[in-house]
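**Student:** Task: produce atomic coordinates for the following.
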Amino acid sequence: MVWKILRSKSESDTKLIAAIRNFAGFTPSNLELYRLATLHSSIAKPNSKGLKDSNERLEYLGDAILGAAVADYLFKKFPYKDEGFLTEIRSRIVNREALNLLARKIGIGNIVQFDNKNLHLQQVILGNTLEAIVGAVYLDKGYLRCKKFVIDKLIAPNYDLDEIVNSNSNHKSKLIEWSQREGKIIRFEIVEVKKSKNRKEFTAQVMIDNEAKGTGYGNNKKKAEQDAAFKTIELLQIQNTE
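**Tutor:** I've put the predicted structure just below:
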């Protein structure tokens, strides 16, 4: 049955179906939702109403569904923790940096459709695309199936909750502490700010002793600097700085 479905589709649809089956564990019922979920606004074309059909609306929906599913999971996982703790752990799981890494790990980069002339665009849109796919799963399969996908396929296999609970997520602070111990001169520079219709995209660069290290991206200065710090820590292999 699955082979018949795949055989009747185009090569791009076959690739998309195979990818969804690989990371989600099911065959999509409404493939159009997933086509839209992987379509970035950089190549989206206007529809009959003059609006671009891209994944931005699904991203909005998926962000809310993902947050609700993770909140539900943490609420039951930690029955004696207060709301401040639960909010912090959820933010560490669903923040832009973490979602970009997760999306890259499960292969979203192989199916996202975007303007590939922009060299760094894919690095900052993978998490958004993953949220859009969550929105597509919700519309295609319903909330309970979507929640199961989020927990069983995204969270449980890819996150170490004990490590998340015990980790310091302030990468910038960790990097500054390391530089002080090592006698290095460190600074963070915002090297580019791109503006689109609905958002800004900041590019941050870490400089250590005037040498460029990690480059980070985010929708505000703080997130871009945190992303740049995280990538520098990985680059220099100094994850454990406490």
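**Student:** From now on I want contacts and neighbour counts done on CA atoms only, so please keep to that.
**Tutor:** Will do.
**Student:** burial count for the nearest residue to Arg7 once chain neighbours are set aside?
**Tutor:** What sits nearest to Arg7 in space, not counting adjacent residues and going by CA to CA, 6 or more residues apart in numbering, is Thr14, at 7.6 Å. For Thr14, the neighbour count with other CA atoms under 10 Å is 15.
**Student:** name the element Thr14 belongs to?
**Tutor:** Assigned by DSSP states H and E, Thr14 belongs to helix 11-24.
**Student:** right, and the helix or strand after that helix?
**Tutor:** Following helix 11-24 in sequence, per DSSP H and E, is helix 31-37.
**Student:** Just the buried residues of that following helix, please?
**Tutor:** 33-37 (16 or more other CA atoms under 10 Å).
**Student:** cool, stretch 153-167 as well?
**Tutor:** 153-155.
**Student:** Arg35 versus the residue nearest to Arg7, what's the distance?
**Tutor:** Thr14 is 11 Å from Arg35, where distance means CA to CA, to the nearest Å.
**Student:** same thing with Gly84?
**Tutor:** Distance, Gly84 to Arg35, by CA to CA: 37 Å.
**Student:** I'd like to know how many residues surround Phe26.
**Tutor:** Phe26 has 14 nearby residues by other CA under 10 Å.
**Student:** Not counting its neighbours along the chain, what's nearest it?
**Tutor:** Counting by CA to CA, 6+ apart, the residue nearest Phe26 is Ile20, at 6.9 Å.
**Student:** Would you state the strands of the chain in chain order?
**Tutor:** For the chain, the strands defined by DSSP state E cover 186-195, 200-208, 211-218.
**Student:** of all the ones you listed, which lies closest to Tyr80?
**Tutor:** Nearest to Tyr80, of all those, is strand 211-218, at 33.5 Å by CA to CA.
**Student:** buried stuff in that closest one?
**Tutor:** In terms of neighbour count (16+ other CA under 10 Å), strand 211-218 has its buried residues at 213-218.
**Student:** and Ser29, what is it in contact with?
**Tutor:** Taking CA atoms under 8 Å, 6 or more residues apart in numbering as the criterion, Ser29 is in contact with 140-141.
**Student:** Proceed likewise with the subsequent sequence, for comparison:
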Amino acid sequence: MRRLFKKITKNSRSEEDGIFFDKLYKILGFKPTELKYYKKAFTHRSSNKLDEKGNPFNYERLEFLGDAMLGSVIAAHIYNEVPTGDEGYLTKMRSKIVSREHLNELGRDLNLIQFLESKVNPQHFGENIFGNIFEAFIGAIYLDKGFIYCEKFIHKKVIEPYVDIPKLEGKVISYKSLVIEWCQKEKKSFLFDIFEDNGMENQKYFGVKLVIDGKIIAKGRATSKKKAEEKAAQRAYFALQEKMDKKS
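**Tutor:** Have a look, this model is predicted:
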């Protein structure tokens, strides 16, 4: 009787954990064993939680682990699928698949934000929060179920629905890198001239002028310097596409 009571106590869950378990099961396709890993994967640093040893309790370490798991599984897949690809090709293709933009898309598609515990208003998060918790989620799967389950999940949720090698070969993930590479190859001087551009709006904006060989080729405006540079580079690429494609 005593043993039976212990068993029931161990296997019982709170109603909240039961709901969390059911939602995870639908996303994972298999039953999670240790919910603590997944709870950590959805805990933002603003929650100011500490573990039993007094260490910060949030998803950031799991994000690091998940990034490594994703990279290794994706790298193995590309290596096997493209036996003629050299190191540079394989690296570029892996970068396209695990790009921040793509990871954000995956996190949004799985609606992982529904689980996030944070003291920050969700409207104040940038787009990268979706990719961050997706990577943390992968890390949680690895700790909970091991590499084989983790690999199967990545194949089912990332590789099968999203990875199309021929399409990815033509996909540009960074126009800025493309423009810089072209300028360096053609021995052209270039400068991303950044300035603050608030206009009449409350939110801070940045403007960028992309100057090549002393001539302004394109401009970009966005809420961060990085995004503004990328926007200017994208416009420059389309303006110079014919010249760049001839030399590529």
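**Student:** picking that back up, just give me the neighbour total for the residue nearest to Phe26 of the first structure.
**Tutor:** With neighbours defined by other CA under 10 Å, the count for Ile20 of the first structure comes to 20.
**Student:** The second structure: which residue goes with that one?
**Tutor:** Matched to the second structure by TM-score structural alignment, Ile20 of the first structure sits across from Leu24.
**Student:** Please apply the same query to Lys141 of the first structure.
**Tutor:** Taking TM-score structural alignment, the alignment pairs Lys141 of the first structure with Lys145 from the second structure.
**Student:** Who are the contact partners of that match?
**Tutor:** Counted by CA under 8 Å, 6+ apart, Lys145 of the second structure has contacts 32-33.
**Student:** Give me the distance between it and Glu181 of the second structure.
**Tutor:** Noted for Lys145 of the second structure: a distance of 42 Å to Glu181 of the second structure, by CA to CA.
**Student:** Include distance to Leu126 of the first structure when you put the buried residues of stretch 153-167 of the first structure into CSV, please.
**Tutor:** Formatted as CSV, these follow (distance: CA to CA, whole Å):
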residue, distance to Leu126 of the first structure
Lys153, 17
Leu154, 14
Ile155, 16
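**Student:** Kindly indicate which of these lies nearest Lys52 of the first structure.
**Tutor:** Closest approach to Lys52 of the first structure among those (CA to CA): Leu154, at 29.1 Å.
**Student:** Please say which position in the second structure that closest one maps to.
**Tutor:** Matched to the second structure by TM-score structural alignment, Leu154 of the first structure sits across from Val158.
**Student:** was I right about Val73 of the second structure contacting Lys156?
**Tutor:** No: applying CA atoms under 8 Å as the test, Val73 of the second structure and Lys156 come out as separate, 11.8 Å apart.
**Student:** Mind checking which of the two has more residues around it?
**Tutor:** More neighbours surround Val73 than the other of Val73 of the second structure and Lys156, with 19 against 13 (other CA under 10 Å).
**Student:** What is the aligned counterpart of that one in the first structure?
**Tutor:** Using TM-score structural alignment as the criterion, Val73 of the second structure maps onto Ala69 of the first structure.
**Student:** doesn't Leu154 make contact with that match?
**Tutor:** No: contact criterion CA under 8 Å: Ala69 of the first structure and Leu154 do not qualify, at 11.0 Å.
**Student:** tell me the contacts of the nearest residue to Gly214 of the first structure once chain neighbours are set aside?
**Tutor:** Residue nearest to Gly214 of the first structure in three dimensions, not counting chain neighbours: Thr232, with 4.4 Å by CA to CA, 6+ apart. Contact analysis of Thr232 of the first structure by CA under 8 Å, 6+ apart lists 206, 213-215.
**Student:** Just give me the match in the second structure for Ile43 of the first structure.
**Tutor:** Ile43 of the first structure maps onto Ser47 in the second structure, by TM-score structural alignment.
**Student:** That match: neighbouring residues, count only.
**Tutor:** Ser47 of the second structure: 14 surrounding residues under other CA under 10 Å.
**Student:** Mind putting the buried residues of strand 211-218 of the first structure into TSV with distance to Asn118 of the first structure?
**Tutor:** Converted to TSV, the buried residues of strand 211-218 of the first structure look like this (distance: CA to CA, whole Å):
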residue	distance to Asn118 of the first structure
Lys213	20
Gly214	18
Thr215	15
Gly216	15
Tyr217	14
Gly218	16
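**Student:** what sits against Leu116 of the second structure?
**Tutor:** Leu116 of the second structure neighbours (CA under 8 Å, 6+ apart): 42-44.
**Student:** Distance of the counterpart of it in the first structure relative to Val191 of the first structure?
**Tutor:** Aligning on TM-score structural alignment places Leu116 of the second structure opposite Val112 in the first structure. Val112 of the first structure sits 26 Å away from Val191 of the first structure, going by CA to CA.
**Student:** ditto for Leu74 of the first structure
**Tutor:** Taking CA to CA as the measure, Leu74 of the first structure falls 37 Å from Val191 of the first structure.
**Student:** what does Lys172 of the first structure give?
**Tutor:** 17 Å.
**Student:** out of these two, which sits in the more crowded spot?
**Tutor:** Taking neighbours as other CA under 10 Å, Lys172 of the first structure and Val191 compare with Lys172 leading, 21 against 10.
**Student:** mind listing what that one touches?
**Tutor:** Residues near Lys172 of the first structure by CA under 8 Å, 6+ apart: 225-226, 229-230.
**Student:** Next, format the residues you listed as TSV and append distance to Phe78 of the first structure and neighbour count.
**Tutor:** Formatted as TSV, the contacts of Lys172 of the first structure follow (distance: CA to CA, whole Å; neighbours: other CA atoms under 10 Å):
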residue	distance to Phe78 of the first structure	neighbour count
Glu225	31	26
Gln226	27	25
Ala229	30	27
Phe230	27	24
